[in-house]
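Enquirer: Everything below, folded, please.
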Amino acid sequence: MTQALIVIDMQRGFDDPVWGPTANPDCEANVSALISAWEGRCPIVVVRHDSRSAGSPLHPDAAGNALVPSVAAVAPDLFLAKHVNSAFYGDHDLHAWLGERGITEMVICGIQTNMCVETTARMAGNLGYDVVVALDATRTFDLTAEVAGVGMVTRSAEELMATTALVLQQGGFARIATTAELVAG
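Expert: Coordinates of the predicted model:
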């Protein structure tokens, strides 16, 4: 099979209130549905973010570093830990691993839509993979920041998810799909 499922940063620490308001409460259930559809059929890669910030809920010493139960129960074909946004920069060479197996297509899901999911999808697209992002199997959080030349900017998690989908699709990095479409296909 030339396709893999990439499950990104489905960690308990993202339930910490420090992240703020989130979108898509069905994310974990949709990720579980994708895993069930892929198990025994195509390789599954599970990615965990190991923050280097001591106070982060995702730091390796924090309870929040643990994977959510539905993902922790999976026996992935590859598990990798990373410190940055892209799954291509982890403790295993994802690009080499995929290449050794002839994998040219991937479905990406997980947390955060506009951070690690988007960065991984962009890199995968640039590397020549056929990428699908299961948007309803991702979630993110509201963002507010002072941006130079723009002023104070606030975007809801829903707006960020929609913008990520638009940019990935129209930028030619990935096709956007729903869990139901992928499970049925």
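
Enquirer: From now on I want contacts and neighbour counts done on CA atoms only, so please keep to that.
Expert: Will do.

Enquirer: And the helices in the protein, which stretches?
Expert: Assigned by DSSP state H, the chain shows helices spanning 27-38, 69-72, 94-100, 118-126, 157-170, 179-184.

Enquirer: this one as well, want them side by side:
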Amino acid sequence: MSDIHIEHNAALIVIDVQKAFEDAYWGRRDNPAAEENIAALIREWGARRRPVVVVRHDSRTPGSPLAPGQPGNELKDLVGEALGPDQEHLLVTKSVNSAFYGEPNLHEWLSDREIGQIVIVGIQTNMCNETTARMGGNLGYRVLYPIDAMHTFDAIGPDGEVVTAEELTRATAANLHHGGFAQVVRTADLVNAMATG
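Expert: Okay, here's the model as predicted:
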């Protein structure tokens, strides 16, 4: 990994860590340590009073476990537990892949606070996380992407072949790194950088 610099007001963007993703509806997942790493980074940001944004997907698809009013729409308990009762945070709700197309407007919120660096964690690696990272890179944000603080699920390609969650994660890391959208890192690297920074 190259050197990691975490800016004093870097925002942690916690995407779609919702109970629906615990359901077998989605199929086989990767990275069983994702939730532990997400919680560790939320606690790290909270301990230093750095900005945290929690993003919730409110699906408009009929029957979706992520639809408002469904139990799966709720955030996983680890989010509230890691935030603690006193940690201020912004809640953004969205119905598409990018957290930049939600309410309230994430780009405006970050710009108003002169935040130029974001750290993306959550679910799913190759869906909402990657879309938000790509758009963040396009908007000029310096994006850090701790690939082990997220997970995804196996997917079926147009030819009917299963692409494993691990393969999708490797592809996302390569896409973001090679395309210059984000710096792909590990949770431990971020924690160490904050401790020494």
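
Enquirer: ok so, going back, any chance of a markdown table for the helices of structure 1, columns mean neighbour count and distance to Ala134 of structure 1?
Expert: Shown next, in a markdown table, are those (neighbours: other Cα atoms under 10 Å; distance: least, Cα to Cα, whole Å):
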| stretch | mean neighbour count | distance to Ala134 of structure 1 |
| --- | --- | --- |
| helix 27-38 | 19 | 9 |
| helix 69-72 | 15 | 16 |
| helix 94-100 | 14 | 19 |
| helix 118-126 | 21 | 11 |
| helix 157-170 | 18 | 10 |
| helix 179-184 | 14 | 6 |
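
Enquirer: so what's Val131 of structure 1 closest to, chain neighbours aside?
Expert: Ala174 (4.7 Å; Cα to Cα, 6 or more residues apart in numbering).

Enquirer: Mean distance between the longest strand seen in structure 1 and structure 2 after superposition?
Expert: Counting residues, the longest strand in structure 1 under DSSP state E turns out to be strand 130-139. Once superposed with structure 2, the aligned residues differ from strand 130-139 of structure 1 by a mean of 0.4 Å; criterion: mean Cα distance after the TM-score superposition for structure 1.

Enquirer: Show me what that strand packs onto, helices and strands only.
Expert: Where contact means 3 or more Cα pairs under 8 Å, 6 or more residues apart in numbering; DSSP states H and E, strand 130-139 of structure 1 is packed against helix 27-38, strand 105-111, helix 118-126, helix 157-170, strand 175-177, helix 179-184.

Enquirer: okay if I get those as CSV plus distance to Leu58 of structure 1?
Expert: As requested, those are exported to CSV (distance: least, Cα to Cα, whole Å):
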stretch, distance to Leu58 of structure 1
helix 27-38, 17
strand 105-111, 12
helix 118-126, 18
helix 157-170, 20
strand 175-177, 27
helix 179-184, 26
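
Enquirer: Compare the ones you listed and give me the one nearest Val74 of structure 1.
Expert: Minimum separation from Val74 of structure 1 across those (Cα to Cα) falls at helix 27-38, 8.0 Å.

Enquirer: Read off where the closest one ends up in structure 2.
Expert: Mapping helix 27-38 of structure 1 onto structure 2 (TM-score structural alignment) gives residues 34-45.
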